[in-house]
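Visitor: okay, here's the prediction I keep looking at, along with the sequence it came from:
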Amino acid sequence: MKFKNYLFDLYPEYPIGFNLEIRKDPEQYSKQLYDDIEKIFFSKEKLESLKFNSIKNKCQNFGHGDFYTLFIDDGKYRLSSDYIGASVYWAKQAGLSDEDIVEYLMISRTIGGHIVFPRGQGTTVNKARGGDKAYYDRFDLTLLAIKKWYLNDDSKINYAIENYRDWFALFESFDKFVSFFGLEGFIYDESIIDLVSSDLEKGLIIPLKREDIYIPSQKEEYRRYFNNSNKIIKDRTEKLDLI
């Protein structure tokens, strides 16, 4: 079964014009991605469950190119898409080939590889979790930080979550946040799955118990991380595509 791929849809003549180094970012350029996020995660029933009245996908331009944003209740909350797959940058640092990375992106850039976070009130969760100063864009560590916030515990990006506490408070608990965004695949036996240490293809599931900030630097270890992430994303895409 073929699902929409928001990265390669931006390149109708793919592979012509596609370059990993200067690829277009669906979080900025893909109207289809934002339309699908609106449809899947913010149906009328889901909006009402959060006591919202409206949502609209708008294209904005602040002098450095167009980008899309979801406006809830005329801007009470502004939501930007965030890619939750394994980082391409760190994959290249670990020595994976462009061909391997493109094959991975064929799955990770479907709907299951995306979520939304609010912006407009200081450093966002999206920005805080990136790079070698935080979580290397690892989504398992991001989920652990969000879980810690709901439990009134601290994490390295707690300040960014606090910037948007009104948003996260809407979901009341970590379990409800996970359910709302269809993130159950990242959870096993009430624990977040460690995407680096686990080997899901072999049925080995390691729970992420603490904020152990690490990114694989060896090719095969990063490939396993890629595969773990993609397995969950593929399952999530199949589930969300039915909505």
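Guide: Nice, I can see it. Numbers count the residues shown, from 1 in each chain.

Visitor: use CA for all of it now, contacts and neighbours both
Guide: Noted.

Visitor: buried sites along the longest helix seen in the chain?
Guide: In the chain, taking DSSP state H as the definition, the longest helix is helix 219-240. Neighbour-count burial for helix 219-240, counted by 16 or more other C-alpha atoms under 10 Å, picks out 219, 221-234, 236-238, 240.

Visitor: quick one: the nearest residue to Thr110 once chain neighbours are set aside from Ala160, how far?
Guide: In space, and not counting its chain neighbours, Thr110 is closest to Asn5: 4.6 Å by C-alpha to C-alpha, 6 or more residues apart in numbering. To Ala160, Asn5 is 29 Å away according to C-alpha to C-alpha, to the nearest Å.

Visitor: and the comparison structure, right after this:
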Amino acid sequence: MGESDRQEIDTSFDVRSDTPPGKDPDSHSATLRRYHRLLWSKPLPSGRPFELVETRRGAYLHHDSELGEFFLASDSVIPSYKGWALAASVLDRLDEGELEAFRDVGYTIGGCVVFPGIQIERKQTINGARGMHPRIADRMDLTLECVRRFYAGDLDTPLGSTLQRYADFFALFGTFEGYVDFFLLQDLVDEQTGDVRFFLPFGGFGAPAVPQDVDAYRSYRDYSVAFVEARNARIDAWARQALDQGGPGALPF
């Protein structure tokens, strides 16, 4: 990545702003796709290069080498739950401006990740399973806990079988720590224990993932915003210095 490319990444850019009306930024924002390509085209923890291209017809981002062939897709991972029936009774009690301010932060690059985007055995992708499972409800903290347990050999999570279908992708990063560092997710993990930092109190996957009252929603929102802002700062530091370590400190929770 050249210096001019790094400077193209604006972590304050709202990826909805170059998305056609009524379309999903994850698939239709050209800026978001370019940012993903620039950020994640870099050496893997093994030191081997992982180059992504936008030129493969029908693919969002594509990699093909002796490592394997990978089709990646973007996913916005900080849901505001606007439009979700399960959250309607809570969101109806919030001011629209309060909700939109949250959405503005969530639609920056810090609120987006990439996962394998091609179906295997006609089953759900990771993106699809994250959104459809009520015990995940699109939340990145809960998704990352499933990923952490997957690397530890535990498939007994809401996403366990889905992640297993894409084991070759996760193998690229070697370990959970390698995965976290590669995608600049350090601010969602306790650096002392290696545990995931949750946006709401977590006692297992038995509880609903969607906040159940206004106080819980605001707590979820505040921790989500703190994570996105910290990750944006980390992304900005990496993009400017070509480093994926030594960025801003961990989140204050």
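Guide: Yep, it's here. Remember, it's a predicted structure, so these values are computed and weren't measured experimentally.

Visitor: and the TM-score between these chains?
Guide: Taking TM-score structural alignment, normalised by the length of structure 1 as the basis, the two superposed chains have a TM-score of 0.79; 215 aligned residues with a C-alpha RMSD of 2.5 Å.

Visitor: on that earlier part again, what's the matching range in structure 2 for the longest helix of structure 1?
Guide: The alignment of helix 219-240 of structure 1 onto structure 2 (TM-score structural alignment) covers residues 214-235.

Visitor: the strands in the stretch 101-250 of structure 2, which residues?
Guide: Taking DSSP state E, counting those that start in this stretch to define them, one finds strands in the stretch 101-250 of structure 2 at 112-116.

Visitor: mind listing the helices for it?
Guide: 126-132, 140-151, 160-165, 167-171, 176-182, 214-241 (DSSP state H, counting those that start in this stretch).

Visitor: after superposition, how close is the fourth one to structure 1?
Guide: Think helix 167-171 of structure 2. Compared with structure 1 after fitting, helix 167-171 of structure 2 deviates on average by 0.6 Å (mean C-alpha distance after the TM-score superposition for structure 1).

Visitor: same check, this time on the first one
Guide: With both structures laid over each other, helix 126-132 of structure 2 and its partner residues in structure 1 are 1.5 Å apart on average (mean C-alpha distance after the TM-score superposition for structure 1).

Visitor: so what does Gly174 of structure 2 match up with in structure 1?
Guide: Under TM-score structural alignment, Gly174 of structure 2 pairs with Glu172 in structure 1.

Visitor: relative to Ala160 of structure 1, how far out is the spatially closest residue to its match that is not a sequence neighbour?
Guide: In space, and not counting its chain neighbours, Glu172 of structure 1 is closest to Tyr150: 7.9 Å by C-alpha to C-alpha, 6+ apart. Tyr150 of structure 1 is 14 Å from Ala160 of structure 1, where distance means C-alpha to C-alpha.

Visitor: state the distance from Asp24 of structure 2 to Ile235 of structure 2.
Guide: Counting by C-alpha to C-alpha, the gap from Asp24 of structure 2 to Ile235 of structure 2 is 23 Å.

Visitor: actually Ala59 of structure 2, not the one I wrote
Guide: 24 Å.

Visitor: grab the most central residue of structure 1 for me.
Guide: Ile84 (2.6 Å; C-alpha atoms, centre = their mean).

Visitor: just to revisit the earlier point, part of a strand, is the residue nearest to Thr110 of structure 1?
Guide: No - Asn5 of structure 1 is assigned coil when assessed by DSSP: H, G, I helix; E, B strand; the rest coil, not a strand.

Visitor: that one matches what in structure 2?
Guide: Per TM-score structural alignment, Asn5 of structure 1 is aligned with Asp14.

Visitor: contacts only, for Asp25 of structure 1.
Guide: Leu7 (C-alpha atoms under 8 Å, 6 or more residues apart in numbering).

Visitor: cool, and the one 4 residues further on?
Guide: Shown here is Tyr29 of structure 1, whose contacts under the criterion C-alpha under 8 Å, 6+ apart are Leu10, Asp66, Phe67, Tyr68.

Visitor: inside strands: which ones of these?
Guide: Asp66, Phe67, Tyr68 (DSSP state E).

Visitor: buried subset of the residues you listed?
Guide: So, by 16+ other C-alpha under 10 Å, the buried ones in those are Phe67, Tyr68.

Visitor: what about the match of Asn5 of structure 1, distance to Asn127 of structure 2?
Guide: Counting by C-alpha to C-alpha - Asp14 of structure 2 and Asn127 of structure 2 are separated by 21 Å.
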